[in-house]
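Engineer: the following comprises the amino acid sequence and a computationally predicted model.
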Amino acid sequence: MRYTEIGGRKVSALCLGAMKFGSQTDDATSAALLDRFMEAGGTFVDTADCYQYWVDGFEGHESETFLGRWRRERGITDEVFIATKLGAQPTVPGGGPESWEGLSAGAVATAVERSLRRLGTDRLDLLYTHKEDPATPLEETMAALSRAVDEGSVALLGMSNHRTWRLERARAAARVHGHRVTALQYRYSYLQPRHEVQLESPGFTHVTPELLDYVNAEKAAGRDLVLTVYTPLLHGSYARPERAAELGPAYDHPGTRNRLAALDEVVRQTGATRNQVVLSWLIGGGMVPVIGVSGTGQLDEAVEAADLELTPEQRETLDAAH
């Protein structure tokens, strides 16, 4: 297992997504996957306070609640670094984005208290703002988050699915209070969509060239900023070609075919799977893939990818395809 750092904290370079744990993935399977991830050296787990309110029969707290129970049953303390998110939990049962709690000072304070209780901890390792809240000034949100850090309820701050200009303004607002946003989370994979075309879900916000340039510039200036990326394997599209058609028109362009050809060439050279080469490419590029798995076979494949290091020539083959 390779490792990286977020805000000075050492974490595995592969993050296990817990979105379906405690809901669509039953408790026994969820616990087995977490146990196996830890045995393989995994230490980074991702969740949110709204997972999965959109699935019939669930309210949105199931993932955090399950993780808290698992931690208590296993006696887990600092061995696992858990990132959670706030702002996208509906305020009314059955509600959607139109009723999200948002990022007001009051919503932040309430969400922090709930997540602490569910996860069974006195401090959240990493807290992301899940989605933009245009109705709340960024200064109000960042002041509330900074208070949570000052009070010891939150260790590190992150942002997810924000446009780059709002991200920079928010980070500037946090600096006023003496704090930094040290982690970001967006959608990203080896195959690249056309950014002018809507992805299959409006909830996804994809990494743009501008955002990549911003992250690289911050790192070059010595200001640590880690990019964690969700949907890195595009819902199984690399392993199951029939799923590729479900990606929609955003991926229907010559670059997709060219990149798949380059990917298959590196697969041939390494003897690894498509999924493993994609994950290794992301990790080698300084990103942390957030993987969602439903079985130990998928988890083992991903864990093995964390130990696969591509040669400079293989990375060039992948990078040059457009």
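Structural biologist: Right, received. Where do you want to start?

Engineer: make it CA atoms for all contacts and neighbour counts henceforth
Structural biologist: OK.

Engineer: quick one: the host helix or strand of Leu126 to chain centroid distance?
Structural biologist: Assigned by DSSP states H and E, Leu126 belongs to strand 124-129. Centre-to-centre, strand 124-129 and its host chain are 11 Å apart (C-alpha atoms, centre = their mean, to the nearest Å).

Engineer: adding another structure so you can compare the two:
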Amino acid sequence: MVNLALGAMEYGTRIDEQTSFRLLDAYVDAGGEWIDTANCYAFWQDPTGHGGQSEELLGRWFAQRPGVRDRVKLATKVGCEPLWPGSWPEHTEGLSSKAIDAALETSLRRLGVDHIDLYWAHRDDRSTPLEETVAAFGKHAAAGTIGRLGLSNYALWRVERMRGLAAELGVMGPSALQLRYSYLQPRPLVRDHAHDHRFGWITDEVLDYAQHNPEQQLFAYSPLMSGAYENRPDRPVHEAFDHPGTTRRLQVLTDLATELGTTRSELVLAWLTGGSPAITPIVGASTPQYLTTALTGTQLDLTPEQREQLDEVW
């Protein structure tokens, strides 16, 4: 199995069904295992202003591919579906017991499955008591409809508080974290402006936490920064990354990629998956070429010297 999750965020909206099916088939045939989506994907692409299109497409794909469900691990999310069109991010479903119950039932129906391998809390809901959220997830884990619980875009102190509450209640706690991460690093204190989620970035503290809590699997979204590593004029590096460290890191990436006969994007994925702790990148491949890049990068082994060459650049 490859250490990669296929992001299906825009499958069924921007990416049409035929293309989506072809990419999903190729991913599984290549040994891909994780497929990542959310109940709110992709509300911003659909005229209704609500999500669910990605889950529905995956449900049709499963229905037309008997046996494929047993070959993959399925992850979806709850918490960010807009309450009404245009209400995101201020007004979303949240993580109350009632919201989780309803969202999980809907996701299972759309996907045509009886369980979710990894169910993500899409972002923290500070308006709901944490005990209520933990108990709700625990109830569904005990019922077998959730295999694992993950937290996305959470502050670490909230992660630990949830783990403590889960232990007190005797229910399943979180065993995965999903945040944004890549080889380039933004300037400090600009993440709120560069990203949608205040705590949505893997920091040194998160890396240290995962390294000393190996039961916590790290997933990284937007690892290739929407094509910014490939010098695409339509996909520039965000201004939050405009600092001397970015210039130096891009140069090292270019030099090493040239030496290895690979691309900068493939090199970034190799750096992510082969480090300590190892990180599972979530790549939203929209074309066969991008999927090939993702698969090739995650199977590229870097020597300790090559990794040091990348790591020593600040």
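Structural biologist: Everything's here; your move. None of these values were measured; they are calculated from a predicted model.

Engineer: buried sites along the strand holding Leu126 of the first structure?
Structural biologist: Of the residues in strand 124-129 of the first structure, 124-129 count as buried by neighbour count, 16 or more other C-alpha atoms under 10 Å.

Engineer: do stretch 39-51 of the second structure as well
Structural biologist: Residues 39-44, 46, 49-51 are the ones in stretch 39-51 of the second structure that count as buried (16+ other C-alpha under 10 Å).

Engineer: out of those, which is nearest to Pro304 of the second structure?
Structural biologist: Closest approach between the buried residues of stretch 39-51 of the second structure and Pro304 of the second structure, by C-alpha to C-alpha: Tyr41, at 38.6 Å.

Engineer: once you drop chain neighbours, what's closest to the aligned residue in the first structure for that closest one?
Structural biologist: Here Tyr41 of the second structure is matched to Tyr51 in the first structure, going by TM-score structural alignment. Once flanking residues are discounted, Tyr51 of the first structure sits nearest to Gly60: 4.5 Å by C-alpha to C-alpha, 6 or more residues apart in numbering.

Engineer: hmm, that neighbour is touching Phe66, no?
Structural biologist: No - using C-alpha atoms under 8 Å, Gly60 of the first structure is not in contact with Phe66; the gap is 11.5 Å.

Engineer: Met159 of the first structure maps to what in the second structure?
Structural biologist: Alignment note (TM-score structural alignment): Met159 of the first structure maps to Leu151 of the second structure.

Engineer: how far out from the middle of the chain is the helix or strand containing Met159 of the first structure?
Structural biologist: Per DSSP H and E: Met159 of the first structure is located in strand 154-160. Centre-to-centre, strand 154-160 of the first structure and its host chain are 12 Å apart (C-alpha atoms, centre = their mean).

Engineer: average offset of it relative to the second structure?
Structural biologist: Once fitted to the second structure, strand 154-160 of the first structure is off its aligned match by 0.5 Å on average (mean C-alpha distance after the TM-score superposition for the first structure).

Engineer: ok, which stretches of the second structure are helices?
Structural biologist: All helices of the second structure, identified by DSSP state H, fall at 17-29, 53-64, 97-111, 130-143, 156-169, 191-194, 204-212, 244-260, 264-273, 288-298, 304-311.

Engineer: tell me which residues of the second one are tucked away?
Structural biologist: Buried positions in helix 53-64 of the second structure, judged by neighbour count with 16+ other C-alpha under 10 Å: 53-59, 61-62.

Engineer: then the fourth one?
Structural biologist: Along helix 130-143 of the second structure, the positions that meet the burial threshold by neighbour count (16+ other C-alpha under 10 Å) are 130-131, 133-141.
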